[in-house]
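Enquirer: Everything below, folded, please.
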Amino acid sequence: MQAFAELLDRLVLTPSRNGKLRLIVSYFRSAPDPDRGYALGALTGDLDLKSIKPAAIRELVTDRMDPELFRLSYDYVGDMAETVSLVWPGERRANRPPPLAEIVEALDGVTRPEAQRLVANWLDGLDPTGRWALLKLITGGLRIGVSA
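Expert: You can find the predicted model right below:
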């Protein structure tokens, strides 16, 4: 997930088409299977992932921090995934960030409460860039300036 998160972060910040293509080619050369396939599906909009509603994400974060502080932060930042990724109060664990494939496969067929528990655990183990990418992926808001 960390390599995919870095790819998304760099794609958002890269204005040129050729620059974006170089980043994508570099990622696909180094990413292992099945992460490579899931990343391609995510980038093209073909990854059918059980999405988590923004309200569920809001509930997760307001269980861990003052709801008013979150509301003010969200008002200022304006993007749910970006706000949560920056204010998430989880403890960084020594755990390795989960591979993209692990996230996609774990969300397949789980109940909504179980999905929320998984997401909270992943958010705890990721840095802000990883949290942002995870939230964009699972909420279906992956708009990064790349078209299929």
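
Enquirer: going forward, measure contacts between C-alpha atoms and count neighbours the same way
Expert: Noted.

Enquirer: Provide a list of residues in contact with the residue most central in space within the chain.
Expert: Nearest to the geometric centre of the chain sits residue 134, at 1.5 Å (C-alpha atoms, centre = their mean). Contacts for residue 134 were tallied using C-alpha atoms under 8 Å, 6 or more residues apart in numbering; they are 1, 5, 123.

Enquirer: Go again with 7 Å.
Expert: Contacts here follow C-alpha atoms under 7 Å, 6 or more residues apart in numbering; on that basis residue 134 touches nothing.

Enquirer: Another for comparison:
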Amino acid sequence: MRAFSRLLDDLTYTRSRNAKLRLIGEYLRSAPDPDRGWALAALTGEMDIPSVKPSMIRALAEEKIDPVLYKISRDFVGDSAETLSLLWGPEGHDDVRLADAVEALQAASRSDAPAILAGLLDRLDASGLYALITLAIGALRVG
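Expert: All right, here's what the predicted structure looks like:
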């Protein structure tokens, strides 16, 4: 997930279309299968994780974080995924393979998905949290 979250960060802060294409190409050349395929699906908007919805993300946030703090922070930051990634808790230091995260969430039922997602989020740093949340709800915006 670190390489994918680094790609998303780099794409966010890169203005040039050609530079963005270069970054994507470099990632796709270096990423192992099936991470490369999942990344391509996510970047093209073709990925669907039906067990994860924005309402589930909000419910997870309100379980883990004081609801008033979350609401105030969300209003200030303006993005639920970014807010949650900053407030989730102590940064995890594990790396989760993109394919492992996607496959676990796609196989999860709606009732199991919150626990699976929370377990994955606990293992990631803030950039990884942001990448996984935006990926899971289909909200990648990289220009």
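
Enquirer: Kindly provide the TM-score of these chains.
Expert: The TM-score (TM-score structural alignment, normalised by the length of the second structure) is 0.94; 143 aligned residues with a C-alpha RMSD of 1.3 Å.

Enquirer: Secondary structure element holding the counterpart of the residue nearest to the centre of the first structure in the second structure?
Expert: By TM-score structural alignment, residue 134 of the first structure lines up with residue 132 in the second structure. Per DSSP states H and E: residue 132 of the second structure is located in helix 126-136.

Enquirer: go on, residue 75 of the second structure?
Expert: Using DSSP H and E, residue 75 of the second structure falls in helix 67-77.

Enquirer: what's the mean distance for the next helix-or-strand element following that helix versus the first structure?
Expert: Using DSSP H and E, the helix or strand that follows helix 67-77 of the second structure in sequence is helix 80-87. Taking mean C-alpha distance after the TM-score superposition for the first structure, the mean distance separating helix 80-87 of the second structure from the aligned residues in the first structure is 0.5 Å.

Enquirer: tell me what helix 80-87 of the second structure is packed against?
Expert: Other helices and strands packing on helix 80-87 of the second structure, by 3 or more C-alpha pairs under 7 Å, 6 or more residues apart in numbering; DSSP states H and E, are helix 67-77, helix 126-136.

Enquirer: what residues does the longest helix that the second structure contains touch?
Expert: Counting residues, the longest helix found in the second structure (DSSP state H) is helix 17-30. Residues outside helix 17-30 of the second structure that contact it (C-alpha under 7 Å, 6+ apart): 11, 14, 36.
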